[in-house]
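J.: prediction below, plus the sequence it came from.
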Amino acid sequence: MTQSKKSKKEESKEATRKLRQKGNKIILLTSISVIVVYVGVLFISLFSKDGLDPNEIGDTLGGTLSPLIGLVSAILIYITIGQQIEANRLIQEQ
């Protein structure tokens, strides 16, 4: 195998590793955000004078988490498309 092919493979592996790290960070931040929102809603429902109806809790969680999940999905799709473009480029070079 020539030096250029090895370096291209190494570059590809490095790019894939970086994209996976980005994805892991996004998943971690999303998980933390979900936990913070959930704990906040529970805290409010436990210590409010009126209390919250279970339907209100569900509406609050759904309304808060839906845009967050949508944003994370869009970011992950962007990362996936980047990986697909890189894979297609490598295949064309063979």
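T.: In hand now; what should we look at?
J.: all contacts plus neighbour counts: C-alpha atoms, from now on.
T.: Noted.
J.: mind listing the helices for the chain?
T.: 3-47, 54-93 (DSSP state H).
J.: and those as JSON lines, adding mean neighbour count?
T.: Shown next, in JSON lines, are those (neighbours: other CA atoms under 10 Å):
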{"stretch": "helix 3-47", "mean neighbour count": "13"}
{"stretch": "helix 54-93", "mean neighbour count": "13"}
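J.: ok, Gln83 touching Arg17?
T.: No - counting by CA atoms under 8 Å, Gln83 stays clear of Arg17, with 10.5 Å between them.
J.: intersection of neighbour lists for the two?
T.: Here Gln83 and Arg17 have no joint contacts, going by CA atoms under 8 Å, 6 or more residues apart in numbering.
J.: next up, a structure to set beside the first:
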Amino acid sequence: MFDERNRRLWKEIKPQGLKSYMFRWGIMKMGLVLFVAVGFISPLVDHGFSQSYFQSEGFINRLIVSAITSLLGGLYLAYSSWRELEKKYD
């Protein structure tokens, strides 16, 4: 039952193409979640709600690095997921 539902979803997703999947799933979903977690939640845990940290150069650098790595990580996850879905359902 679960596999049949996934097969139907794949038949809806595949015609939209890899680029669309990578943008929607990789960047907008996984990349954004990674960015929020690494860029904002992690510093809150490490430094608390210190306003001085959020105005520091270290925080800005962390945001830049986390934005780049989250984007690349999301794209990688989407691409590898697409390839696995092709193998499984095509």
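T.: Structure's in. What do you need? Quick caveat, the model's predicted, so the values are computed rather than measured.
J.: superposing both, give me the TM-score.
T.: Aligned and superposed, the two chains score 0.45 in TM-score terms (TM-score structural alignment, normalised by the length of structure 2); 61 aligned residues with a CA RMSD of 3.4 Å.
J.: quick one: Phe59 of structure 2 and Tyr53 of structure 2, what's the gap?
T.: 6 Å (CA to CA, to the nearest Å).
J.: same question, Ile60 of structure 2
T.: Distance from Ile60 of structure 2 to Tyr53 of structure 2, by CA to CA: 9 Å.
J.: now do the helices in structure 2.
T.: Using DSSP H, helices in structure 2 cover 2-13, 18-21, 32-36, 42-47, 51-54, 57-89.
J.: quick one: list the elements packing against the third one.
T.: Looking back up the chat, that one is helix 32-36 of structure 2. Helix 32-36 of structure 2 sits against helix 57-89, with contacts defined as 3 or more CA pairs under 8 Å, 6 or more residues apart in numbering; DSSP states H and E.
J.: okay, buried residues for the helix it packs on please.
T.: Using 16 or more other CA atoms under 10 Å as the test for burial, helix 57-89 of structure 2 gives 59, 63, 66-67, 69-71, 73-79, 81-82.
J.: what angle do that helix and helix 2-13 make?
T.: Interaxial angle, helix 57-89 of structure 2 versus helix 2-13 (axes from the mean of the first three to the mean of the last three CA atoms, to 10 degrees): 110 degrees.
J.: how far does helix 57-89 of structure 2 sit from the chain's center?
T.: Here helix 57-89 of structure 2 is found 5 Å from its chain centre; the criterion is CA atoms, centre = their mean, to the nearest Å.
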